[in-house]
Structure formats: C-alpha cells, structure tokens
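**Student:** Quick one, fold the following:
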Amino acid sequence: MISREESIRKLAGSTVFLTGATGLIGSLMVRALLYYNVHANKGEKIKVIGFIRSLEKAKDVFQDAVSDPNLLLVEGNLAEPVKIDGAIDYIVHTASATTSKFFVDNPVETIEISYQGTKNILELAKEKKCKGMVYLSSMEMYGQTNPKLEKVEEEDLGYIDVLNVRSSYSEGKRISECLCAAYADEYHVPVRIARLAQTFGAGVQKSDNRVYAQFARSAVKGEDIVLHTAGKSYGNYCYTADVIRAIALLLEKGDVGQAYNVCNEETTRTIAEMAQMVAEEFGKGRSKVVFDIPQDAKTYGYAPDVKMHLSAEKLCKLGWKPQYGLKEMYRRMIADLHMTETED
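**Tutor:** Predicted coordinates:
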C-alpha cells in the first residue's frame, strides 16, 4: 500500500495549483503538501498555489500557514480565464458547488460552475503543459444505477432525470468529465478523474452542515437524529486522509482521461443504517433515529433514492487502499471538532 508520504514525496520540487483551496478537500490537500515541506529536511520543497474566492476566508482557514513562503493564495473567479505567472507542474481541481439546497435554488449557476470552471482550469493545464491533473467528480454522476449490480464500476452509468433541476449537479459533473476526456484526447492534457464517495473525517470544519456533521452533533449532544427522508438511499463513504492519498497518487499514476472511484467499499450502507450506527456508537444511549418527512421533500433538494455499492478495485490496482472504516471516521471527526454536549 502506498502511503500519503510516499505519494506526496513524488511531488517534491514541483508547483501544485489547487482550486477550491478553502473547501474541505482543497484545504486538506494544501495542509498535506505544506506538512510534507516541514518534514522534508533538506529535500526539495513543494510550492503550493491556492486559488480562492475570498482572501479573508483563506486567512481564517489557514491561519499561521498564510505566512508560509511556499504557499501563495490567489483570489479569483473560476468563471473567468485563470492567469497565473510561472510554471505549474500539477493541478488539483476541487472547486464545486456543494450543497443540495444550492443545486435546487441555483441550477444554472451550478451547471456554469461545473462546466465553465472546469474548462478554464483545463485551459490552464494545457497552457502550462502540466505533468498531471486531477478533476474531482462525484459518485452522484452515476445517477440511478441498476440495483441488481453487486458493485458499481466506472463504466456502470445509470439514469438521471435531466428535467429535474436537482440534476444540475450530477449532469454538471458528467459534462465536466466528458470535457476532461476531450482535453486529454485532443490536447493531451494528462488529467485523471477522481469520483469521490462522500468524504468526511478529521478536517471537517465546524460550520459544515452536511448530513454526517448533523448526525454527529445530534448524537454527541444526546439528541435524536432526525431524518427528512425514509433513509433508504445507499451512501458510499471515504475518510479525508484516504482521499488525499488517492488524489496524490492519481496526479502521477493511472490512465489519462479515465475515472477512478475513491471509496471504502466496507462503508456502504443506507442513510438510515448509518444514522442508527451513529446513534448507538456515539449517542451514549440517549439518541435515537426519528423520521420527520415533509410533504414536499423536493424543497430540501434531496437526491432520489439510489441503491449503489461503489467498487474501488480500479484505484486499488494502482496501489491505493483505504485505511479507515465508518466508525473510525466518525470518531476522528468528533475528536477533531472537539464536539461537546454544550457546543453552540
């Protein structure tokens, strides 16, 4: 198994450009690269360029690291062509709309962020003649796959209702993947696609309001975990550090223009099953799972129920292997956030 240090060591002496540098994956990737520099002794350092929307937010996210001479923060808008002086060896494109409510309320912007932002970054990779690029896609691009499939591999695409505005996210990911394949074929941009399972663990910010964070907060406070759906949809998950190792690996390994599922196959279960596990393991006997399903669930922007068990075999053949299971993911996230019963 290839460790995170081994994967990142191969980037020594290079310049890595990251979009969405203040987001969960982007910020953790920045920290992993800078951490390598601290422990690289006399070895060559990695220069990190973080592309951000808000310098103020970046200062809050990175705090002391803002003064690191190997970190350059660049404020800009992905809807416009990206201009960066100097060489760029590797690109990690993590920027994306992230919340279901945003997808529903702003479907046009969701599609534009996916397509135009990805096109501008691919143009940058083409201009700089990068050695490697990783585009972060999502398991949502699969849509509703055949429920009879034991494992969903990279070619097993399913149905997406293109007239449902919630599909702006999943269809945005699909067209962006197609764009990556097109740039790889026509312009020889060495881009690989990482199709992420839902990712969480140490590194999640306190302001994160996605379902895994909500479950954890409720259980730690001894409150009921409230589901606004029947919880029948299957979730696939991966720990933050495992995803960082996968991205670092894909910057140099794997077939150009191809996609790789990034997931821990052992974590797959329904939303209701995960909620029950969190209540039992972290609720101290005071939490239970309750259902409060609104009449118009579409208002909340929830994705349709999907039965899907992702396969990670293709990525594992490159030398990657997930290290953390679902209980450990929650334990580490809760410890990292210092969640307490009295937390505001």
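
**Student:** drop to CA atoms for contacts and neighbour counts, all remaining ones
**Tutor:** Noted.

**Student:** Can you tell me, leaving aside adjacent residues, what's nearest to Q198?
**Tutor:** Y237 (4.7 Å; CA to CA, 6 or more residues apart in numbering).

**Student:** same question but for E273, I mixed them up
**Tutor:** G231 (7.9 Å).

**Student:** Quick check, that neighbour in contact with R269.
**Tutor:** No: assessed by CA atoms under 8 Å, G231 is found out of contact with R269, at 10.1 Å.

**Student:** neighbour count winner among those two?
**Tutor:** R269 (19 against 16; other CA atoms under 10 Å).

**Student:** Assign a three-state SS to the more buried one, would you?
**Tutor:** Three-state assignment for R269 (DSSP: H, G, I helix; E, B strand; the rest coil): strand.

**Student:** so what's it up against?
**Tutor:** By CA atoms under 8 Å, 6 or more residues apart in numbering, the contact set of R269 is Y234, G235, N236.

**Student:** How about R332?
**Tutor:** Contacts of R332 (CA under 8 Å, 6+ apart): G201, A202.

**Student:** Return the set of buried residues in the helix or strand hosting it.
**Tutor:** R332 is part of helix 326-337, with elements assigned from DSSP states H and E. By neighbour count on 16 or more other CA atoms under 10 Å, the buried set for helix 326-337 is L326, M329, Y330, R331, R332, M333, I334, L337.

**Student:** swap in stretch 243-259?
**Tutor:** Result for stretch 243-259 [16+ other CA under 10 Å]: buried residues 243-254, 256-259.

**Student:** Repeat that for stretch 260-276.
**Tutor:** Under 16+ other CA under 10 Å, the buried positions of stretch 260-276 are 260-265, 267-276.

**Student:** First-to-last residue distance for that stretch?
**Tutor:** End-to-end distance for stretch 260-276, by CA to CA, to the nearest Å: 30 Å.

**Student:** before we move on, back to that, any idea how far the residue nearest to E273 lies from E112?
**Tutor:** From G231 to E112 the distance is 30 Å (CA to CA).

**Student:** cool, and L227?
**Tutor:** In terms of CA to CA, L227 sits 31 Å off from E112.

**Student:** One more: Q63?
**Tutor:** 31 Å.

**Student:** Over to A202?
**Tutor:** Between A202 and E112 the computed distance is 30 Å (CA to CA).

**Student:** Kindly report the same for L315.
**Tutor:** For L315 relative to E112 (CA to CA), the value is 29 Å.

**Student:** Counting neighbours, what do you get for E6?
**Tutor:** 13.

**Student:** Report all helices and strands that the strand or helix carrying it contacts.
**Tutor:** Secondary structure from DSSP H and E places E6 in helix 4-9. Contacts defined by 3 or more CA pairs under 8 Å, 6 or more residues apart in numbering; DSSP states H and E place helix 4-9 against helix 24-38, helix 240-250.

**Student:** quick one more, to check against the first:
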Amino acid sequence: MNILVTGGAGFIGSHLVESLLDAGHQVVAFDNLTTGSRENVKGVLAHPGFRLVEGDVREEVTLEPWVEWADQVYHLAAALGVKTIMEKAVYSITTNIRGTENVLALADKYRKKVLVASTSEVYGKHSNHALKETDDRIYGPTTIRRWNYAGAKAMDEFLALAYHQERGLPVVIVRFFNTVGPRQTGQYGMVVPRFVRQALAGEPITVYGDGNQTRSFTYVGDAVRAIIDLMACPRAEGEIFNVGSGQVISINDLAREVLALTGSSSPIIHLDYEEVYGNSFEDMQERTPDITKIKEYIGFEPRVDLKGILVKVVEYFREQERL
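**Tutor:** As a prediction, the model looks like this:
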C-alpha cells in the first residue's frame, strides 16, 4: 500500500516507518522536523519506497496531495512533551487540534482509513489503578497550562469519532502510555531518556516532585506492532484503544533502576514542579492502562518488559556517545 505517516520523522513515527517499509509498503513521512529529525530516519532515506516530506499538518494545502496519494494514514504528528506544552501553548494547541482537523477532513474527502494517535493524558488526574477506555476524564482548571495538551487530544478524539459516526470514515484511535525506546530524547521532558542521559554523564538524576508518582512504560516496538495490527482489524474502526503495559513503577524506583543498569554513581535529587515548570503545572499520581480491550481485538501482549526497555535505551545512548 501507499502509506502516509504524519510525524513520521519523530520517535514513534520513525520506528513505524521502518516497520511499514519492511512489510513492503511505500511510505511518506510528513513532518515539520520540530521534534522529529532527519537523523531519526537516516537509515531509510535511501530506501526506494520511502520519501521524507517537510511540511506542517496545520497547512492543508501542503498536506492534501499526500493524503490523496495514500491508501492509509497514520496521524502521529503532534506538539508533545511537557516542556513544549508548558512553553509553547499556542503552537501546541493549534498543532494538535487544527492538524488533526485537516487530516480528518482530507481523509474524509478522499475516503482514506486513518489511525489517530491520542495519549493517556486524556484521562487527566484519574486515580484508577488501571484505566479503561470508557473511564471518565478528570482535569484541573484551564488556568493550569499542563491540561491544554490533554484537552486538545480529547478534542481530536471527539472529532475522529464524529467523522466516523456521521460520515462513515474508517478511523481507529489509540492512546499511547509512556512509549519509550531508542531515538527518544529527554529534551522535551520525557523521563526515561532524561534519567539515562544524566546517569551516563555522571550528572544528578532529577526527579520532579516527591517521586512517588507511578507510571507504566511501553516499548516502542510493541506500540508500533499494536497500531499496525489495529489498522488491519476491520472491527477496530470507530474504537479507542489503550496501547501500553500493565507493569507499574514509581519514578523513584525508575531512577534507582537506571542507576543500577548504568553503574552510575549519580545522586538522585528531587526538584519541586514549580522550580522546573513554573506555577502553571499539575501532575497525576498514577497512570496505568487496562489493556483488556486491545488484547480482545488483536491479541496484543507487550513483549519487552521495563528492564528490557531500559537496557535498550542505555545501549542506544552509549552507542550515541561512541559516534
């Protein structure tokens, strides 16, 4: 098939592009290279089935010919990362809402199947231990800038479901839970690459808050396998799926795991959220997915556990240091 991946030069997008090329598809990565990079796709730049197109999903005229060309669209392009959300709110909101609106409108115009990437952030500060796709969303006030990303991605989901229900557009929605792996950068606030980079450099490992907040991490290869299988599943159309792992760890324990795997003597220090992000920030204490639904639809099971993920990330950063 001809497949368009918006955000295809990003962390998840670049891994998806490689898997699609390996399966024999023709792939266009459409990316504005803000958080994505040519470096992420350097291994496939010479591939005869691949093309990197630099463009912004907010610009419909640039995007349209590639949606028309494609048989399927994976819409991963987004403004993401806590740092981006906190420092560039207008860019974040317009990219996440207007970009998705353009993709869906064009997919509807040319009748193309779409996967819309959403996020576990849409659950907000929910305290359930295992979040189900049908759970309520619990947000803080609009004066807390952190929630603009969650609100924008929730609107993306509403819009995707509306196109499916009113116009019959084949749409699949996925909520990624803390996807991690090689090529992810800590530059935008992602915790695992930040901890690993700090440990390898002998710098203090900076834990935000008290470190008792818990997360569940997903290997990028597992996430990519899940979304490809969902796009191949007809009954997944019009549905929302958690893509993640049920393995839970506190941020304090994550820091200790990174120290153990790297052999680093870096100290662990705690910083107040306000010190890092200012006073317009709020965090959630828990975020773990219930993956019953995705297991039922495509038999999904994560193959790489947290230790395996951390080993791969440490190896990646060590290799980067040698280059």
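
**Student:** quick one: TM-score?
**Tutor:** TM-score for the superposed chains, counting by TM-score structural alignment, normalised by the length of structure 2: 0.89, backed by 316 aligned residues with a CA RMSD of 2.5 Å.

**Student:** And L315 and E112 of structure 1? Which one has more around it.
**Tutor:** Remark: of L315 of structure 1 and E112, L315 carries more neighbours, 21 against 17, as counted by other CA under 10 Å.

**Student:** which ones are touching the more buried one?
**Tutor:** Counting by CA under 8 Å, 6+ apart, L315 of structure 1 has contacts A246, Y260, N261, V262.

**Student:** now swap in R194 of structure 2 and tell me
**Tutor:** T185, G186, Q187.

**Student:** so who does the first one touch?
**Tutor:** Residues touching T185 of structure 2, when contacts are defined by CA under 8 Å, 6+ apart, comprise P193, R194.

**Student:** Just tell me what the residue nearest to E273 of structure 1 corresponds to in structure 2.
**Tutor:** When structure 2 is aligned by TM-score structural alignment, G231 of structure 1 is paired with G211.

**Student:** any idea how far that match lies from F176 of structure 2?
**Tutor:** 22 Å.

**Student:** picking up where we left off before, what packs against the strand or helix carrying the residue nearest to Q198 of structure 1?
**Tutor:** Y237 of structure 1 belongs to strand 234-239 when assigned by DSSP H and E. The contact analysis (3+ CA pairs under 8 Å, 6+ apart) places strand 234-239 of structure 1 against strand 198-200, strand 264-270, helix 326-337.

**Student:** Can I get the ones you listed in JSON lines including distance to I52 of structure 1?
**Tutor:** Formatted as JSON lines, those follow (distance: least, CA to CA, whole Å):
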{"stretch": "strand 198-200", "distance to I52 of structure 1": "21"}
{"stretch": "strand 264-270", "distance to I52 of structure 1": "29"}
{"stretch": "helix 326-337", "distance to I52 of structure 1": "23"}
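
**Student:** and E154 of structure 1, which of the ones you listed is closest to it?
**Tutor:** Proximity to E154 of structure 1 (CA to CA) singles out strand 264-270 among these, at 13.9 Å.

**Student:** can you list contacts of the strand holding Y237 of structure 1?
**Tutor:** 196-201, 262-265, 267-271, 305-310, 322, 324-326, 329.

**Student:** Could you do stretch 52-60 of structure 2 as well?
**Tutor:** 6, 9, 28-33, 45, 62-63, 77, 94-95, 98-100, 102-103.

**Student:** These in helices, which ones?
**Tutor:** Using DSSP state H, the subset of these located in helices is T62, L63, T94, T95, R98, G99, T100, N102, V103.

**Student:** Tell me who's in contact with the second one.
**Tutor:** What it means is L63 of structure 2. F30, G55, D56, V57, V103.

**Student:** Just the strands from the stretch 101-250 of structure 1, written as ranges.
**Tutor:** 132-138, 191-196, 198-200, 225-227, 234-239 (DSSP state E, counting those that start in this stretch).

**Student:** looking at those, which is buried most?
**Tutor:** The highest average neighbour count among the strands of the stretch 101-250 of structure 1, using mean count of other CA atoms under 10 Å, belongs to strand 191-196 at a mean of 26.

**Student:** So which other helices or strands are in contact with that one?
**Tutor:** For strand 191-196 of structure 1, the packing partners by 3+ CA pairs under 8 Å, 6+ apart are strand 132-138, helix 167-187, helix 240-250, strand 259-262.

**Student:** Read off where the third one ends up in structure 2.
**Tutor:** Using TM-score structural alignment, helix 240-250 of structure 1 corresponds to residues 220-230 of structure 2.

**Student:** just how off-centre is that stretch within its chain?
**Tutor:** Computed by CA atoms, centre = their mean, to the nearest Å, the separation of stretch 220-230 of structure 2 from the middle of its chain amounts to 12 Å.

**Student:** Likewise for stretch 276-293 of structure 2?
**Tutor:** Worked out by CA atoms, centre = their mean, stretch 276-293 of structure 2 lies 14 Å from the chain centre.

**Student:** Do me a favour and get the end-to-end distance for that stretch?
**Tutor:** 36 Å.

**Student:** Please enumerate residues in contact with it?
**Tutor:** 83, 86, 120, 124-133, 140, 143-146, 177, 208, 212-216, 241-248, 273-274.

**Student:** are any of the contacts of stretch 52-60 of structure 2 buried, and which?
**Tutor:** Buried among those by 16+ other CA under 10 Å: 6, 9, 28-33, 63, 77, 94-95, 98-100, 102-103.

**Student:** one step back: against T270 of structure 1, how distant is the residue nearest to Q198 of structure 1?
**Tutor:** Distance from Y237 of structure 1 to T270 of structure 1, by CA to CA: 11 Å.

**Student:** Average offset of the strand holding Y237 of structure 1 relative to structure 2?
**Tutor:** Following the fit onto structure 2, the mean deviation recorded for strand 234-239 of structure 1 is 1.1 Å by mean CA distance after the TM-score superposition for structure 1.

**Student:** and the angle for that strand with strand 264-270?
**Tutor:** 140 degrees (axes from the mean of the first three to the mean of the last three CA atoms, to 10 degrees).

**Student:** about what we covered before: what span of structure 2 lines up against the helix holding R332 of structure 1?
**Tutor:** Taking TM-score structural alignment, helix 326-337 of structure 1 hits residues 306-317 over in structure 2.

**Student:** mean per-residue distance, the matching stretch to structure 1?
**Tutor:** Looks like 1.2 Å for stretch 306-317 of structure 2 (mean CA distance after the TM-score superposition for structure 1).
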